[in-house]
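Asks: everything below, folded, please.
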Amino acid sequence: MEKIWLRSYPTGVPAEIDPARYPSLVHLMEESFERNLGRQAYVCLDTFLNYGELDHYSRSLAAWLQGRGLARGARVAVMMPNILPYPVAVAGILRAGYTVVNVNPLYTPRELRHQLADSGAEAIIVLENFAATLQQVLDETEVKHVLVATLGDMHGRIKGAVLKFAARQVKRMVPPFSLPGAVLFEKALKDGESMPFERIVPDAEDIAFLQYTGGTTGVSKGAILTHRNLVANALQNDAWAAPALMKDGENEQLVTVCALPLYHVMALTGCLLMGIHWGAMTILVPNPRDIPGLIKVLGKHRFHFFPAVNTLFNALLNHPAFARLDFSSLRVSLGGGMAMQKAVSERWHHVTGCPVLEGYGLSETSPVASLNPHDLTAFSGTIGLPLPSTEIAILDDAGQPLPVGASGEVGIRGPQVMRGYWNMPEETAKVMTRDGYFRSGDIGVMDENGFVTLVDRKKDMILVSGFNVYPNEIEGVVAAHPGVLECACVGVPDEHAGEAVKLFVVPRDTSLTVEEVMRYCKEQFTGYKKPKYIEFREDLPKSNVGKILRRQLRDGPSPA
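Replies: Here you go, the predicted structure:
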């Protein structure tokens, strides 16, 4: 198919990248460690970790893991928030020749049991705050080795002790647990210093990560992401962003804000892997829900790159202290994970002077498949253009490409597309076409310039009397109402129309009424799109990435 999007590429962005530039993520990391030896790599809770220390500690951890006798390719789970041990753990696991299994630390025992059992993880690195959950399921998994980290790890003896005391005794964040045989993370690092380390040279097709899908659409599945997949996506993102980020020469160190959880694929690639590739200093934010705390951290640094989701952008904008920050260094604000709302995007641009570049991707695509050009000056309402070495086709139900302007399923082909789902060949076959396109499950349209607009997910589409209603459209318009803080809409059963639109609204204050929202919707939407039911809420259910969970709203009580 003709790559019509290439004519819309910004100046300086190549049509293709070379995924073979680095044979593996280990090569990419070790090159950066050597090149940026004295530079700061991370800062968390005002403690810094430089690239030389990241190299040293990850090598020590790799040696300790190899000393457990695990076979090459063994799965090692990581169950922590954004703290200093996280990048050390990921780098150490990969350097040891193993596969990382990212685990949401807020998982319930049922969810954790499924992921550990499904992946066949033989070791896990867990923050003590979540060790009680692990204790409940450990006997039902193949995990033989447990490393327990604390919030005080890697902060030095005195500060570390203070952080541990605060977490355990003051804030009561560590439920009692018993994990006989578990080893403290810092002890493993110390012991690993004197242990032999075998440098493993992974193959490009070796599995680097089992990245589990969120599970909000059914059984959580492990996307097999190879070293080649993730190297390719790092280079694709670099090719796209470099013209905007590298304005003042290559010697200036970039600063990245990592407020998204590193166990999520967006932060994994956009913050951890990209940060290492750039030699950036990454600000690790353990609790992004603490908006005042996040703003206080941002006030201490001049930052260049800020990836986030619509809900986080919105929450920051709604805090009065945010507008007083220094945004003079901010060059790229990246929106992903969910649809950006025009009202939020435009307000962010007004406050920071930096437009939000909306992108698109999935766990199955490492994750980024498309991005808006960095030279856009206004909200586009699209998910942008396919990245270098990426093809996007709009597919019909048979998996055949549709013409420009037609609505169909977004298909993605490129070196960042996963090998398949772990131990689920039938599920893999359902999402891959014969000619190598991954069927995303999202409905989209490509225009004559190659820009793709997402209409919605197949399953989220609401069918009202035979007419299609797409929640993203309803939500985007309602969010522009000055009295609306957040909103979401779903389809609910209706005896007359099959389905009806139900809208959930979080008002900014008590002055907003249901009647006012209904009047606004009547003005904005044709009859079948207008919400039949409107419910005010104090908040909306969200994933740990901040994505609104429509399924929870949909599965709630039916309207009277």
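
Asks: please make it C-alpha for all contacts and neighbour counts, starting now.
Replies: Noted.

Asks: mind checking how far residue 399 is from residue 117?
Replies: Distance, residue 399 to residue 117, using CA to CA, to the nearest Å: 33 Å.

Asks: which of those two has more neighbours?
Replies: residue 399 (21 against 16; other CA atoms under 10 Å).

Asks: in what helix or strand does the more buried one lie?
Replies: Secondary structure assignment for residue 399, by DSSP states H and E: no helix or strand.

Asks: any idea how far it lies from residue 431?
Replies: From residue 399 to residue 431 the distance is 10 Å (CA to CA).

Asks: kindly report the same for residue 522.
Replies: 39 Å.

Asks: who has more neighbours, those two?
Replies: residue 431 (17 against 14).

Asks: wait, the more buried one sits on residue 439?
Replies: Yes. Counting by CA atoms under 8 Å, residue 439 is a contact partner of residue 431 at 4.9 Å.

Asks: excluding chain neighbours, what is closest to the spatially most central residue of the chain?
Replies: The residue lying closest to the centre of the chain (CA atoms, centre = their mean) is residue 266, at 2.6 Å. By the measure of CA to CA, 6 or more residues apart in numbering, the closest residue to residue 266 outside its immediate chain neighbours is residue 367, 6.3 Å from it.

Asks: same check on residue 96?
Replies: Closest to residue 96 by CA to CA, 6+ apart is residue 62, at 4.6 Å.

Asks: rewinding a little: what do residue 431 and residue 439 both touch?
Replies: In terms of CA atoms under 8 Å, 6 or more residues apart in numbering, residue 431 and residue 439 are not both contacted by any residue.

Asks: need the contact list for residue 65.
Replies: Counting by CA under 8 Å, 6+ apart, residue 65 has contacts 93, 96.

Asks: roughly how far does it sit from residue 152?
Replies: For residue 65, the distance to residue 152 - CA to CA - is 22 Å.

Asks: tally of neighbours for residue 487?
Replies: Residue 487, neighbours per other CA under 10 Å, totals 22.

Asks: I'd guessed residue 96 sits against residue 200; true?
Replies: Yes. With contact defined as CA under 8 Å, residue 96 reaches residue 200; the gap is 6.3 Å.

Asks: neighbour count: the two, which is higher?
Replies: The residue with more neighbours, out of residue 96 and residue 200, is residue 96; 30 against 14, by other CA under 10 Å.

Asks: show me what contacts that one?
Replies: Per CA under 8 Å, 6+ apart, neighbours of residue 96: 62-63, 65-66, 72, 198-200.

Asks: can you show me the helices along the stretch 151-300 of the chain?
Replies: Along the stretch 151-300 of the chain, the segments classed as helices by DSSP state H, counting those that start in this stretch run 157-165, 185-192, 227-245, 265-267, 274-278, 291-298.

Asks: please identify the deepest-packed of the ones you listed.
Replies: Of the helices of the stretch 151-300 of the chain, the one with the most neighbours on average (mean count of other CA atoms under 10 Å) is helix 265-267, at a mean of 25.

Asks: here is a second sequence; please produce its structure as well for comparison:
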Amino acid sequence: MSDYSDRPWLALYPEGLSAEVPDVPFTTVADFAVDAMKRWADLPAFENMGTTLSFAEVDRLSAQFAVYLREVAGLREGERVVLVMPNVLQFPIALFGAIRAGLIPVNANPLYTDVELRGVFMEATPAAVVVLENFTHVVGRAMPGTSVRVVIETQVGDLLALPKRAAVELALRLGKKIPAHTVDSPVPFRQALRMGAGGQVPRVSAGRDDVALLQFTGGTSGVPKAVMLTHGNLLANQAQLSTPGSIPLNHGEEVVLTALPLYHIFCFTVNCLALFGMGALNVLVTNPRDIRALVRTIARSRPSVMMLVSTLASALLDNDRFRSLSFDALKVSIAGGMSVRDVVASRWLEVTGRQLLEGYGLTEASPVVALNPLWGQGRTGTIGLPLQSTEVRIVDAHDGAPVPL
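Replies: The predicted structure follows:
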């Protein structure tokens, strides 16, 4: 009976891919992110609703937000900041700003009820919240009696180009999609950026073993719990995903359809860290349920990488225009968050010419553990191969004995 110590899956690695991931030359996620911002400064980093931020702009804006959080809002190193936003340009700015300030981001699903969000507040004990105004009313109901001292409120159009910003905000208000709230004088996001302009990003003392992120589990087997992920955890997983030979992508050239939410740990690590570090452009999809708008985004951006869930892939395949698109730019399609049904996988391959690849992960692993090979033919219905520097064993649920391979 195998004890898995010889890691037999290594025999299936492509030539040139080592068993162990190389040492990461960074101490913190902030070091890693700033290096990417400087290295790819002139390239586009994030795009949303027709507005693009370059890596240099992400650098500047996240630095301003970091200064605001520490020097103006008065937050102390190690305090927590809850992010309550869908995929908008403000998300990476708030995320990287918090990390650069030595604070600990806490990802929260913006669709949480006030009871669920209060649970996050009570467990994570945050000092601040950054929230999209559509959800400020939920924050207002959740925060009484909690540790929250500062609420920064952002509008969907805050970082969009002016004509688009005005149009989006007018549509939201005419559609009455901004509920009234009870939060006392939240700080406007754009004002926070202005107040942090010209300041010096504070020096922080965090190390690899310090907590970088509080990520709540999905709660599929009970109440969601906050997982403490260190800088070392996140840096290692992004390195496993971006090591040359592990993924057939070109640094500084890829366009990524980011339809999975950035507050989900899979998209957080893969898109916001690994692909960001590779100099890729993340095309942020705020509302993936709007299939017609999503198809227009795909047609315009011609992504080389698509991050989806099985249900979204199925909805796209049912759209006539999607099926008529050219997918010659597409290199990799990855489905995260849930297993892919065979019928969806076969239809995806037929329409796009690319396999819809699956993997396995869990929040505690930062999260990716295994992934179908991106360099060859994957197998639908399987989780693929463990990543570099990963030890895996399959055990009998009854007695814990390793299952033979």
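
Asks: ok so, going back, now distance to residue 382 of the first structure too, for the helices of the stretch 151-300 of the first structure, in CSV please.
Replies: Putting the helices of the stretch 151-300 of the first structure into CSV (distance: least, CA to CA, whole Å) gives the following:
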stretch, distance to residue 382 of the first structure
helix 157-165, 44
helix 185-192, 44
helix 227-245, 16
helix 265-267, 18
helix 274-278, 24
helix 291-298, 28
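
Asks: residue 54 of the first structure: which of the ones you listed is closest?
Replies: Smallest distance to residue 54 of the first structure across these (CA to CA): 10.2 Å, for helix 274-278.

Asks: quick one: that closest one to the second structure mean distance?
Replies: Following superposition, helix 274-278 of the first structure is found to deviate from the second structure by 1.4 Å on average (mean CA distance after the TM-score superposition for the first structure).

Asks: helices and strands around that helix, which ones?
Replies: helix 25-35, helix 227-245 (3 or more CA pairs under 8 Å, 6 or more residues apart in numbering; DSSP states H and E).

Asks: could I get the ones you listed as a markdown table with distance to residue 212 of the first structure?
Replies: Shown next, in a markdown table, are these (distance: least, CA to CA, whole Å):
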| stretch | distance to residue 212 of the first structure |
| --- | --- |
| helix 25-35 | 19 |
| helix 227-245 | 15 |
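
Asks: which one of those helices lies closest to residue 454 of the first structure?
Replies: helix 227-245 (20.3 Å).

Asks: the closest one vs the second structure, average distance?
Replies: Mean for helix 227-245 of the first structure is 1.9 Å (mean CA distance after the TM-score superposition for the first structure).

Asks: count the neighbours of the aligned residue in the second structure for residue 132 of the first structure for me.
Replies: Superposed on the second structure with TM-score structural alignment, residue 132 of the first structure falls opposite residue 137. If you count neighbours by other CA under 10 Å, residue 137 of the second structure ends up with 17.

Asks: what sits against residue 137 of the second structure?
Replies: Counting by CA under 8 Å, 6+ apart, residue 137 of the second structure has contacts 179-183.

Asks: out of the residues you listed, which are shared with the first structure?
Replies: With both residues aligned by TM-score structural alignment, their matches' CA atoms under 8 Å, the contacts of the contacts of residue 137 of the second structure that the first structure also has are 179-182.

Asks: nearest to residue 144 of the second structure among those residues?
Replies: Distance to residue 144 of the second structure across those (CA to CA) is lowest for residue 182, with 10.1 Å.

Asks: now the counterpart of the closest one in the first structure. Nearest residue, chain neighbours left out?
Replies: Under the alignment defined by TM-score structural alignment, residue 182 of the second structure corresponds to residue 178 in the first structure. Spatial nearest neighbour of residue 178 of the first structure, chain neighbours left out: residue 135 (6.6 Å); criterion: CA to CA, 6+ apart.

Asks: what is the burial count for that neighbour?
Replies: Residue 135 of the first structure, neighbours per other CA under 10 Å, totals 14.

Asks: in what helix or strand does it lie?
Replies: Using DSSP H and E, residue 135 of the first structure falls in helix 131-137.

Asks: by how much does that helix deviate from the second structure on average?
Replies: Helix 131-137 of the first structure sits 0.8 Å off on average (mean CA distance after the TM-score superposition for the first structure).

Asks: check the offset of that helix from the chain's centre.
Replies: Centre-to-centre, helix 131-137 of the first structure and its host chain are 25 Å apart (CA atoms, centre = their mean, to the nearest Å).

Asks: which positions within that helix qualify as buried?
Replies: Buried residues in helix 131-137 of the first structure, defined by neighbour count with 16 or more other CA atoms under 10 Å: 131-134, 136-137.

Asks: now the terminal residues of stretch 219-230 of the second structure, how far apart.
Replies: The first-to-last residue distance of stretch 219-230 of the second structure comes to 21 Å (CA to CA).

Asks: so that stretch corresponds to what in the first structure?
Replies: Using TM-score structural alignment, stretch 219-230 of the second structure pairs with 215-226 in the first structure.

Asks: strands along the stretch 451-560 of the first structure, start to end?
Replies: Secondary structure of the stretch 451-560 of the first structure, counting by DSSP state E, counting those that start in this stretch: strands at 452-457, 462-464, 467-469, 484-494, 498-507, 533-536.

Asks: element containing the residue lying closest to residue 357 of the second structure once chain neighbours are set aside, please.
Replies: Nearest non-adjacent residue to residue 357 of the second structure, counting by CA to CA, 6+ apart: residue 334, 4.8 Å away. In the assignment (DSSP H and E), residue 334 of the second structure maps to strand 332-335.

Asks: does anything pack onto that strand? Which helices or strands?
Replies: Partner elements for strand 332-335 of the second structure (3+ CA pairs under 8 Å, 6+ apart): strand 305-308, strand 356-357.

Asks: with mean neighbour count added, can I get these in a markdown table?
Replies: A markdown table is the format used below for these (neighbours: other CA atoms under 10 Å):
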| stretch | mean neighbour count |
| --- | --- |
| strand 305-308 | 23 |
| strand 356-357 | 28 |
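
Asks: with distance to residue 43 of the second structure added, can I get these in CSV?
Replies: Formatted as CSV, those follow (distance: least, CA to CA, whole Å):
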stretch, distance to residue 43 of the second structure
strand 305-308, 17
strand 356-357, 28
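
Asks: those: which one's closest to residue 330 of the second structure?
Replies: strand 305-308 (6.0 Å).

Asks: mean deviation (superposed) between that closest one and the first structure, please.
Replies: Mean for strand 305-308 of the second structure is 1.2 Å (mean CA distance after the TM-score superposition for the first structure).

Asks: show me what that strand is packed up against.
Replies: strand 255-258, strand 332-335.
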